[in-house]
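Visitor: Have a look; sequence and predicted model below, questions after that.
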Amino acid sequence: MKNLLKPYWVLLTSTLPISVLLSLLMIEWQTIHTLLSPQTKVYWLAVFGVIVTILLSQSIYAGYQWFARKYVSSAYALLTLFVHLLGIIFYTTYSDEILPNNVPAWMFDGNKFIYVYTFLMPSILYALIVLIIVNTPDVTKASFLKNLGFSMAIPIGFYFFFFMIGSVYHPSHLADYMELFLWILCVTVMMSFYYFALRALYILIFNKGLVKRISPLVWKLIFALIFPLLGLSLYATLMTFGGLLGDFTNYWFFILAIINGIIVCLPRFKNPYTSLIIWILRTFSFSYTTYFFVVFLPYTPLSFLLLFTVVFGLLMLTPLALFFVHGAELLADYQSLKLYYKPYMLIVSGLVSFSIIPTIITINFLLVRNDLHSTLDYVYTPNYEKQPDISFSNIRKLATHLNKTRRVRASNFQWVPYIDSYYSWLVMDNLTLSSRKLNNLEAIFLGYPSYDTDEVELASRVSLQELKSESVYDNKSKVWKSWIHLSLKNGKTAASEYHQAFSLPTGAYITNYYLDMNGRREMGILAEKKTAKWVYQSILNERKSRDPGILHYSNFNQVELRVYPFATNELRTTGFQLIHKEPIQIKIGKYSANLGIQGKVTPIENNNFFTYIPRTEKAKLPSFSRQPYFHFILNVSDVKAFSRYNLQLANLGKKYPSLFKNAKISLTNAYVKTIDYKTNWKDELGKKNTEGGFFLQRAIQQIAYQESKNQSNSYPILLVLSDSKTSKLFTQEFLNKWSFAFPEGAEYFTMNEKNSLTRSSFLRPRTESHANLDSIIVSKKVKVWLLEGRKYFLPNDTTSSLIFKTNLLQEPYQFKQEDWQSGVWLTGQQQQLLLHPELYEESWRSCLKNSFSSNILTEMSAFLALENEAQKAVLKRKQQEVLDANANLDVSPDFDRMSEPELWLMIVIVGLLGIYRERKKIASRFFS
């Protein structure tokens, strides 16, 4: 056991964990330090000072002992225990001052402040081991029963003292120094118990003289098999009422407990080959033992406090005891196998074997990650040229797992410690999947009911009182630069929020935003949209006097403005800047503003990359009438409707034969297959898999994609055949981004089982209104722009139009601040990602960077005005997490903190301290 006294153990048990602790606390300090008072900063500096002092002194001592070839001494162990425990007492006593209530919970990861206990525990445990080894040079001369007796007597005496002192002193009568004395006494008693308990276990394991009286198989069975199974079974029973330490009810925990117990209890064999196999088996299951040791290590103080229940206290000590028993078996195996095999061979084989279980978990998580990304890619960033290859069974497993994960996070009691955190990091990139997206996946692939509906926004209680505007024409860049200033007034409701959506004309771009707060004008930060919305919502959830304002796209050419909070009758001002090529009108609520001098002629801007056609010039373009044809979208998720489709199509063919000449059919469930009506579509209908739901959005998107590629002298009338009960699945509230592909009108029609016809626009695809088929088959006129022998069909309306001639994702361009052409370029890149979503993952970061470079608002970005530097620091940190993750994942409503056991340890300790404060009443009840 002398090897445990080598100095490198100090580096492993102290330097390494404390370095991690220091880095975690530094991250939080950089975020919240601007919110801390000078007095609180002094406490933080004291914490940093203590941690840095411990880190440096431990590292220097380990280095000196290493180079001097000396062992770790008992003096080091005693000093380590004294300093670490005193630091924990100080930290616990002043925890409210270190993290005051004025720091919002969403700004930091609360677990990192609990980690002070976690990362100091290895040093404390190692110091106890050093004391045991140094003070027990000869285990044959040490008394097992005496140490066991001391370990049993200490908690009994402690509880007697704990309850009986209440009959003499009341907490309010104790001076501060007495409170501190009691803290030190409690910690000293606790450490004394662990010293004697671990020393008794040490003697039991290594005193060969005890073998004659106590068979090793007996205590191995107790610690390695009986107690672990008893603990898991008891905990599984308690999970019915809500777990406290996590969820260990998975059957694999029980299977591995049995396997591990059998492996630990295996005897040693003289055959070297057999012994090597046992070595590999023991190192394999040692990862299971180590996992529970790490999970329960922070509970070490709690196990002492629960010893009065006997069962719970002993079971919570089992992982610690099993770790030592299992470790001792491995040490004995290693010592005997060194005679036959080279040490490096044993170490390598042991490490490989130890990593088998973690590797299996990792591979399983990577497969889940791959399934998740493939599924999300198909639904949200598909390749319209390829048919996906996704297994419905894999989707079913994935949905089940994701649902369980969401329940875990909601319950705070059903997590699997560290493993679920690893899952969150490896599979989910520390982000999440919203319930809306999860419902979409289940509805599309599994045919579950869709609960996704258009969000209903409550009317804002804050009203727009005044709208002012100012416009200046820049002769150099030949664009207008306009400011819009809004005066907002609240009613009689406190803590109100202003929210308003408004439309932007084509070719108008927002380049700045401000919010007046606390007597100053705070300019908005252009940030990634998901992150900005998360920060805004987090501040909103505080319901405190913070001052965020956010401006972002909520739909194609539609911008949403939100400002919070408003006190009763408060008047606040906010505003934004636009750049635009021609005079425009902006309408916000009941107010409107004319920006630029009306009547000023704006010519068509045409170059090799795009053409911008102002509304006045578009009106002069020639008109053209294209020939309509039917493009049917059949809901094939319901096999019972197939015969009805045949009849409906036959009747329509007789009535409108001209619309069937170029007709097409898209067979749609979770997937879409498009064929010509003239082909044997009935055979294809019979072959079509009917699994999943009716993903109507994908059918419309694929048709729009083909229309944008192959504009011809004919256009489709989208006619959906489905029943009224089947949900039409849309993952987006709006489809009008695709309006450019349907210049005659962005809409579709639905014929149900009663041959009733309804109309739905791309702006509100779930909303239906009555329609008449005879009126919609009339050809509509569109405007046509002729360029180099190619026709570009444009809507016949009073809006301006943009035509993109090349893929602007691939064209080099130098983006400039508040530059109109940069805004057009960003629009072209967005349209390319709409047409080719498969490029989204590899391109969205560069597109966002271009938005930042030009300081122009896009669908990926948002302007966010924040009150203080701490909020800005959180925004920056969270934004980096989002940029590093898959674009289809969501930002959780709060920090993704898997409430590891340390948090609940503190809750239990606080509860026990409450018992201490009321000990006089408790003592009088039990001892009077």
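Guide: Sure, I can see it.
Visitor: C-alpha from now on. contacts and neighbour counts both.
Guide: Will do.
Visitor: hang on, Thr365 packs against Tyr423?
Guide: Check again: residue 365 is Phe, not Thr. Yes. Assessed by Cα atoms under 8 Å, Phe365 is found in contact with Tyr423 at 6.6 Å.
Visitor: Below is structure B, check it against A:
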Amino acid sequence: MKNILKPYWLLVSVSLPQLLIFVIMGWIFNIINSQLSEESIKLWTLFGALLGVFYISYTVYGIIRLLSKKDLHLKTGIIMFLTYIPYLYLYTMFSNKIIPSSIPDWMLFGISPNMLIVALVMPSMVVAMLICVFWLTPFKFGMLFNKKNLPILVVPAFWFVFFTALVPLLHAPFRSDYDHFTAMAFVIGTVVFLFIIVKLIYNLLSKRPEIWKKVVIPLVTLGPLFGLTLNNEFNIFGDFSNGYFYILAIFTGVLLVLPSSSNKYIRALLYIMKSITFTFSAYFFMIFLPYLPFSLLGLLLCGLGILLLIPVAQAFVHVRSLWDDFKFLAQHFNKTILLIVFICGASLIPALITVTFNNDKGQIDRALKFIYQQNLSVENEIKIDTKALTRSLDFLRENKASTNRSGNVFSNYRTPLISAYYNWYVLENLTLSEDKIKAIERIFLGKKHQNNSEGMMLQNDTGRVQTVFVDKHNVETVFAAKDKFYRSWVHLELKNSNSSEAFNAQFRSTFDLPEDCFITNYYLYVNNNKKYGMIADKRAANWIYDQIVTIRRDPGILSYIDNNTIEFKVFPFNINESRSTGFEVIHKKPIELNIEGQKIKLGSTSNEGGSVSDEGSGSAIDIIDGATIVPYEAKKELIKATRSPFYHFVIDRSLDSKGKGQELVECVQNYIKKNNLDYKNISISALNYNLKKLSADGDWQSGYNKLQAEGGLYLDNALKSIYFENYSSKSHNYPAVIFVSNNISQYSLTGNYDALKYLLPDVKSFYSLTPDGKLFSHALDKKAVTLDMPAGAIVPDEVIPWPGIDDIKAYLSADNSTSIVLNKSDYEINMDKASSYSLGTGFMLKAAAASMFLHPEKTADKTLEIVKASIKSGFMSPLTSYIVLENKAQEKVLLEKQKQILSTKKSLDVGEPTQMSEPSLVVIAIIAAAFVLVVRYRRRVKGMV
């Protein structure tokens, strides 16, 4: 045990863990400092400075002893106790002021500062304990009061002055001297108790092995099993229900109680297996280390506190057993080889976990990339191991960042540390929404999920009953003659009703913006202060909005929900409360907005300095390389045309088609014959999650029947591939996609088709053909596929060939809106022009968003590009939102979440924050509360006597 005096233990237990404290707590302080009172900031400074002094002192001391090749002084342990115990005690007393209850958990990104401090200081306490045990064995009481030890008394004297002088200055007196004395007595008693326990274990291991053997068998075999079983009834410490925990508990226990062998090969085998299972013992040692100070209280209250000590005792036994084997084997083998064997063995379990997680990561990444980021310019076909994917999705569901599945606040259904590692390694600390998990299951596994349109209602939408209305509005419009556009401010007075449902109400409205109209600013009055909004990634902005409304603060948000539809939300409203808000738009010509029945006219019908519509009529405006804007005035002069349909029959080859393939084939044949279709205007494909083209003018029936029925029906794969090919080839034919299936209403769309308004403006729907020969139409702007729109003959809408009928480069919508033409499909934003305040900037952002439809494989890069350009210009885009937050802390959280989202290349979602401090602080709170109740009960009983 003399090795505990090596200086590197001081660096490992103090320098490394506590460096994390400064990094993480500094990051937290940077976020929340604007929400802290002056008193709280003083406490942050004080406790940070004290910990800094301890950190520097012990680190410098450890480095000096290491360089001089000297062991730590025997009294180092006592000094560490006399610094860290009072520090933790006082930190706990003031923790509610250091992190006030007004700071919500999501603002800390799931990190528990209190548990962080305890968990990362505890290693130094363990080392201090072991040093003390070594120093005081054999223990003589007089050793503590040797004259040489008198300087040590300066430390507790410092803490006495610190407590008696500083606490009154901070105006935080304790409730009573009795409570304070009781708490201090508990801390001292716990330290003495743990010292005696550790000393007893050390003595038994060193001097009474025959007694230890009688104790170790139930301790390291039955104890862990009993503890795992008891915990799995309530999941207080985490989810350890996986069978591997039980297997490793039994295997580790058996290894530790096996008698030592004099055969070097048998001993080497035991050494290897103990090295492998050492990770198991070390894992539970780390998990239960923060609970160690409460083991005495648990023992006094219910006798189960001994279970908190078992992981610690097992770790000691494991280390001692490994060390004995190492010393024996060092006589027969090279020490370096033995050390390498230990490192490799201890790394095996983490490596296997990582390999398993990496498989999940690969399965999920491949599935997401195929669904959401497929390269449409190449032929895509994927092979999926459905069993592996099923297991990956099941495990992902178990590890989603949801602390409580059952609704019981005392339960924790995540596996400590391992769940956090999974969320970091596989999901990059984001999450995968249930909608996307179901989409993967539906597409690759053929699972059926209820097909409804309630998805939006399932989102956090506090105050869904609309009791807030637009009481009045005011408009300010200025015509910028030089730039040829209007700048209009729409000022709204929102008022809540006096009904019983009006408490904490939310204003939510949607309204349409014309094509050449863009939102460039937003404000909301918060606590009588006019606050202007900030532009952020739409996912991050809506995430923080949903978080804030749960604590009833004051956010407001504007977002696109499709091409030209804006969602507007403000929260909260008390009964009869009025709140002022408004937004700025720039627009090319006078327009009218309809917000909650209020018709709001922007701009004058008379030419104030000349209307844009009067100048440049009939000409296209080339705003930037790669995109052309064609206004309605220019389109009026062009010839309209109707494209003739080209029929794309896509036949179901999913699991649903099993045994029904011939029926679907005959359905296609009958439709072709009935409508006298020319095979030159037909393509036939088979679809499950892969799209397989068949020879329309050959024996396509045999080709179809040879394909295996598997998976689900991935409608978007066919739609996007066909539309991309039609757009890229500048086809003169309308792509009439007809799905042939007996169960298409069980499926839904996963993609967004808003960009088709600019790319293929006549494509607004697709079709399905049922086995009985009925044709149905399905709108592309609806996710659910329902059989409620019977279709007759397929007649496409009119379009305008651009620039003319003889040289068609694109098709424009034949309506009164402005059209966008991508001169190249892979459109890139010119960041130099993104800062210009003009209509062209707004169109540039829309053109970039449309380009994402053609190049989903570049979604991450293009999203980052659009968000940056939107922030730089101040123009809200389809991928960004304008949001007003109550304070600077919320804005910093928003920026952190935005950074996290934009840094990933995957199609992941914003979810609940990952709880990084393991295990839960709830357990400690329960134990401490029980202790307080016992103390108060005893006081009451004494008072009655």
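Guide: Structure's in. What do you need? Please read these numbers as outputs of a predicted model, since none were measured by experiment.
Visitor: more neighbours, Phe365 and Tyr423 of the first structure?
Guide: With neighbours defined as other Cα atoms under 10 Å, Phe365 of the first structure and Tyr423 compare such that Tyr423 has more, 21 against 18.
Visitor: Aligned to the more buried one, what sits in the second structure?
Guide: Aligned against the second structure by TM-score structural alignment, Tyr423 of the first structure finds its counterpart in Tyr422.
Visitor: Check which helix or strand that match maps to.
Guide: Per DSSP states H and E, Tyr422 of the second structure falls inside helix 418-425.
Visitor: For Pro505 of the first structure, which residues are in contact?
Guide: If you count contacts by Cα atoms under 8 Å, 6 or more residues apart in numbering, Pro505 of the first structure has them with 557, 584, 586, 799-800.
Visitor: of all those, which comes closest to Leu198 of the first structure?
Guide: Closest approach between the contacts of Pro505 of the first structure and Leu198 of the first structure, by Cα to Cα: Asn557, at 69.3 Å.
Visitor: Against Gln585 of the first structure, how distant is the closest residue to the closest one other than its chain neighbours?
Guide: Excluding the flanking residues, the one nearest Asn557 of the first structure by Cα to Cα, 6 or more residues apart in numbering is Leu504, at 5.2 Å. Separation of Leu504 of the first structure from Gln585 of the first structure (Cα to Cα, to the nearest Å) stands at 9 Å.
Visitor: Compare neighbour counts for these two and give me the winner.
Guide: Ranked by neighbour count (other Cα under 10 Å), Leu504 of the first structure and Gln585 place Leu504 first, with 18 against 13.
Visitor: list the contacts for the residue mapped onto the more buried one from the second structure?
Guide: Under the alignment (TM-score structural alignment), Leu504 of the first structure pairs with Leu513 in the second structure. Taking Cα under 8 Å, 6+ apart, we find Leu513 of the second structure in contact with 564-566, 593.
Visitor: quick one on the thing from earlier: mind listing what the residue lying closest to the match of Tyr423 of the first structure once chain neighbours are set aside touches?
Guide: Closest residue in space to Tyr422 of the second structure, ignoring its immediate chain neighbours: Phe357 at 6.7 Å, by Cα to Cα, 6+ apart. Phe357 of the second structure is in contact with 422, 425-426, counting by Cα under 8 Å, 6+ apart.
Visitor: And Phe895 of the first structure, by the same measure?
Guide: So Phe895 of the first structure contacts 106-109 (Cα under 8 Å, 6+ apart).
Visitor: now do 7 Å
Guide: 106, 109 (Cα atoms under 7 Å, 6 or more residues apart in numbering).
Visitor: again, but for Pro86 of the second structure
Guide: So Pro86 of the second structure contacts Trp159 (Cα under 7 Å, 6+ apart).
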